[in-house]
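Engineer: heads up, no residue letters with this:
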């Protein structure tokens, strides 16, 4: 059944059952992935999925149900299941269906031309990228991974209060991983790009970046374990910031599992630090005009000049604090329950060029990547101990690659210790981004 017809029938049936507060949430996704190896297609996958969830407020309790089947017979199931679930809920949280209000900022997140790119064109891009990478330097021994992925999604929210919203988006990425060898030492390097414009995927740039990344790590040296002045490069700091986004969630604040509880209006970071949540960013990976409850999204500086200005809210947590939602309700697809997450979340651009950060550091360590973010940090205390890759900086120049090191410290202290911020904003394969940052001191342990 066509989805809009199904939603109309579900809406009509709900009204006939005298339901006054309900919401219909629909998502569909399409994704594909192509991998090449040694100039042959190694794997290809193509998948489609869709589903619809139903929420109903009954006697002050919110019931949920969902189904993957868009068939008329599912309508009674969705209504009955949601009502039954509402009847057994024991918590006393006050929940609501969004009543509307506010202005929606139009966000362009869909490029129809991306859907017209042929499989042949994607394979040609991968073949060309792999070939250029292998031929760029004799020390490149193999390409481990060369993949192109793309996907599109549609989201519809309709509720009993007259809300009727829809949004469509798409994106693609290319990723390559290579291995370099010299003098019996092997190191890996990688490169990637995310965009919804196929013409922006440049095989020359992707190949060169991956090769340079791998070659730069050859001939590493060991250093003394001690406290160093450190630059954490943009991608590495973005990955750390991403691991700590939960500290800004009002749900975690209200549960007492964030150290930022009670810190609104206080300095929690260096005055150089401004952290932005921007759901309207052009070509942002998490750009959207409305959140998972249909609330209009809005730009906000969560930390401004080092001062914590707001937490991130959905309707339920905002109700508890007596304020308006910030438009940060999230759902992990139609099956997911409501949570809170940022959109495009990043550190505001600083006034120092990346090369000048290196010069200003003079002597210290450049950290280029971090590993073990899921197991090596505690998002509540802020403590972390992470395997890292990096370089020694001597007299304002990158001098030598380092054998694996471990960086340790506390994230909340680290925010205070930021002395300078670069102008090199970069997002990883997620909607969390950062500039490179110069840190006053950080513990470095050498293996």
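Structural biologist: Structure received. Computed from a predicted model, the values in this text were never measured in an experiment.
Engineer: can we go C-alpha only for contacts and neighbour counts from here?
Structural biologist: Noted.
Engineer: Now do stretch 51-71: everything it contacts.
Structural biologist: 1-3, 6, 19-28, 49-50, 74, 78-79, 81-87, 89, 92, 94-97, 334-335 (Cα atoms under 8 Å, 6 or more residues apart in numbering).
Engineer: Name the surrounding residues that touch stretch 158-172.
Structural biologist: Residues outside stretch 158-172 that contact it (Cα under 8 Å, 6+ apart): 11, 20-25, 97-100, 108-111, 114, 148-157, 194-198, 285, 288, 294.
Engineer: can you give me the end-to-end distance of that stretch?
Structural biologist: For stretch 158-172, the first-to-last residue distance is 28 Å (Cα to Cα, to the nearest Å).
Engineer: Give me the residues contacting the longest helix anywhere in the chain.
Structural biologist: The single longest helix within the chain, with elements called by DSSP state H, is helix 119-135. Helix 119-135 has contacts (Cα under 8 Å, 6+ apart) with 34-36, 38-41, 140-143, 146-148, 176, 203-204, 206-208, 210-211.
Engineer: Show me where the stretch 51-200 of the chain has its strands.
Structural biologist: For the stretch 51-200 of the chain, the strands defined by DSSP state E, counting those that start in this stretch occupy 61-67, 140-159, 164-182, 185-195.
Engineer: Of these, which is nearest residue 357?
Structural biologist: In terms of Cα to Cα, the element of these nearest to residue 357 is strand 185-195, at 22.6 Å.
Engineer: Which elements pack onto that closest one?
Structural biologist: For strand 185-195, the elements it packs on are strand 164-182, helix 203-216, judged by 3 or more Cα pairs under 8 Å, 6 or more residues apart in numbering; DSSP states H and E.
Engineer: second one coming, line it up with the first:
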């Protein structure tokens, strides 16, 4: 731990209390991020930015004042705290606010959240990883490859006047490549990505190879007629589809703001009885795993969100928990050090079924197979209108051709209750676990 940085955060807390703050929270982060961008198969830009800063929240008479800084001097920290305190005295009270959280639970040990090899990776070594991935994507002559690679390190300190005192550090490394193959008037475009906390688990070779293979598969794409068809999804598509729906629906902040898909639905059937989803914050090496949330609260080991199609709970933070009548599940998340926390899921794990994925495809008389192309709602609307980016027309259990200019429509309630099968096989991507999934019937609109 950076003791000097911790001492600054502690000084900010004590200074705010001495000013007269009723409650105060210090959220401090220190780290960096590096990004390499690729355009037209050539590196176009490298950037390195600091992700460091200190955010202050002060409460007085249920009113909040917020201020932040990226200048780590004692004088500037005190100025930032004063600004937050001044704002708390003139802001409108929020009668819904109860209290900042307290938590005396021990911090769990989670393997593979931090990797010294990622933090110390040189620019040359980092760039070389991307170039190796690009070479794997050159599955045909004259391919065009774009994308980006990123890595970062973050040290996080959370202190508050309720006694919370947390520290941790983590690393991340990720890559995304898009491959475009042109053959006369035919074009195949596809993408693939991977992310990890550790270098040893980062599959940079697969990123390029899989993007290239998928792009080649997309050659010969054809338009299809508009009709209602079964949709068969690979694990990547399954996860993207269900996480986009469920994470929005179980978010207690959305519930209190009347934008959730599942308002007043705890204990009710929201999906097929085949659907069970848990949220696991402590998965070793999980890309969203965390020892505590962004308010310093240690979450439960696992939270069952949906069991046999029945909604079990919402995910909450200290603000939303009392408003929905639930305990704080420890799901507070912030976009930046200066932002207000809201609930967010960690890593969803979707229960497998009993049928093999091959059987599901073989028994499909006619339908669409989605490969890394999720079906998602339109913002906070339950309406679905998702373009098929990487999809294939299936006839009599055989993949016939890729499709183009096609859109899947409907709504999320129809989708959740039309799931007929999950495969017994699953794919685990750093704690994000999903099987293949078959949805009985959704409307597919073909292009003109």
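Structural biologist: Here it is on my side, so go on. What you see is a predicted model; the values in this text were computed from it and never measured.
Engineer: picking up where we left off before, in the longest helix of structure 1, what's buried?
Structural biologist: For helix 119-135 of structure 1, the neighbour count (16 or more other Cα atoms under 10 Å) marks 122, 123, 125, 126, 127, 128, 129, 130, 132, 133, 134 as buried.
Engineer: ok, so of those, who is nearest residue 369 of structure 1?
Structural biologist: Closest to residue 369 of structure 1, out of all of these and judged by Cα to Cα, is residue 133, at 21.4 Å.
Engineer: mind checking which of the helices and strands packed on strand 185-195 of structure 1 is nearest residue 345 of structure 1?
Structural biologist: It is, among those and with distance given as Cα to Cα, strand 164-182, at 17.9 Å.
Engineer: mean shift between the closest one and structure 2?
Structural biologist: Strand 164-182 of structure 1: mean distance to aligned residues in structure 2 after superposition is 1.4 Å, counting by mean Cα distance after the TM-score superposition for structure 1.
Engineer: and the angle from that strand to strand 185-195?
Structural biologist: 160 degrees (axes from the mean of the first three to the mean of the last three Cα atoms, to 10 degrees).
Engineer: Where do the helices of structure 1 begin and end?
Structural biologist: 3-16, 74-88, 112-115, 119-135, 203-216, 234-243, 250-255, 315-321, 354-361, 411-416.
Engineer: can I get the ones you listed in JSON lines with distance to residue 347 of structure 1?
Structural biologist: Compiled in JSON lines, the helices of structure 1 are given as follows (distance: least, Cα to Cα, whole Å):
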{"stretch": "helix 3-16", "distance to residue 347 of structure 1": "39"}
{"stretch": "helix 74-88", "distance to residue 347 of structure 1": "41"}
{"stretch": "helix 112-115", "distance to residue 347 of structure 1": "29"}
{"stretch": "helix 119-135", "distance to residue 347 of structure 1": "31"}
{"stretch": "helix 203-216", "distance to residue 347 of structure 1": "23"}
{"stretch": "helix 234-243", "distance to residue 347 of structure 1": "8"}
{"stretch": "helix 250-255", "distance to residue 347 of structure 1": "20"}
{"stretch": "helix 315-321", "distance to residue 347 of structure 1": "25"}
{"stretch": "helix 354-361", "distance to residue 347 of structure 1": "15"}
{"stretch": "helix 411-416", "distance to residue 347 of structure 1": "11"}
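Engineer: Would you tell me which one of those is buried the most?
Structural biologist: helix 234-243 (a mean of 23; mean count of other Cα atoms under 10 Å).
Engineer: And that helix, what does it pack against?
Structural biologist: strand 364-371, strand 426-427, strand 432-434.
Engineer: Apart from its neighbours in sequence, what residue is nearest residue 106 of structure 1?
Structural biologist: Counting by Cα to Cα, 6 or more residues apart in numbering, residue 289 is the residue found nearest to residue 106 of structure 1 once chain neighbours are left out, at 6.0 Å.
Engineer: so what's the counterpart of residue 370 of structure 2 in structure 1 up against?
Structural biologist: Residue pairing (TM-score structural alignment): residue 370 of structure 2 is matched to residue 367 of structure 1. Counting by Cα under 8 Å, 6+ apart, residue 367 of structure 1 makes contact with 230, 231, 232, 233, 236, 388, 389, 390, 391.
Engineer: who wins for most neighbours among the residues you listed?
Structural biologist: residue 231 (32 neighbours; other Cα atoms under 10 Å).
Engineer: I'd assumed residue 442 was in contact with it.
Structural biologist: No: when contacts are counted by Cα atoms under 8 Å, residue 231 of structure 1 is not listed as touching residue 442 (9.6 Å).
Engineer: and for those two, which residues touch both?
Structural biologist: Common neighbours of residue 231 of structure 1 and residue 442 (Cα under 8 Å, 6+ apart) do not exist.
Engineer: Out of the helices of structure 1, which gets nearest to residue 371 of structure 1?
Structural biologist: Closest approach to residue 371 of structure 1 among those is made by helix 234-243 (9.1 Å; Cα to Cα).
Engineer: Show me what that closest one is in contact with.
Structural biologist: Residues contacting helix 234-243 of structure 1 (Cα under 8 Å, 6+ apart): 346, 367-370, 373-374, 379, 424-428, 432-437.
Engineer: 6 Å instead?
Structural biologist: With contact meaning Cα atoms under 6 Å, 6 or more residues apart in numbering, helix 234-243 of structure 1 is reached by 368, 369, 370, 432, 433, 434, 435, 436.
Engineer: Return the residues in contact with the first one.
Structural biologist: Listed by Cα under 6 Å, 6+ apart, the contact set of residue 368 of structure 1 reads 233, 236, 389, 390.
Engineer: Could you point out the member of those that lies closest to residue 383 of structure 1?
Structural biologist: Once Cα to Cα is applied, the member of these that ends up nearest residue 383 of structure 1 is residue 236, at 16.4 Å.
Engineer: Could you dump the strands of the stretch 51-200 of structure 1 into JSON lines and include mean neighbour count and distance to residue 395 of structure 1?
Structural biologist: JSON lines is the format used below for the strands of the stretch 51-200 of structure 1 (neighbours: other Cα atoms under 10 Å; distance: least, Cα to Cα, whole Å):
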{"stretch": "strand 61-67", "mean neighbour count": "21", "distance to residue 395 of structure 1": "61"}
{"stretch": "strand 140-159", "mean neighbour count": "20", "distance to residue 395 of structure 1": "30"}
{"stretch": "strand 164-182", "mean neighbour count": "20", "distance to residue 395 of structure 1": "26"}
{"stretch": "strand 185-195", "mean neighbour count": "19", "distance to residue 395 of structure 1": "26"}
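Engineer: Fine by me, we can end here.
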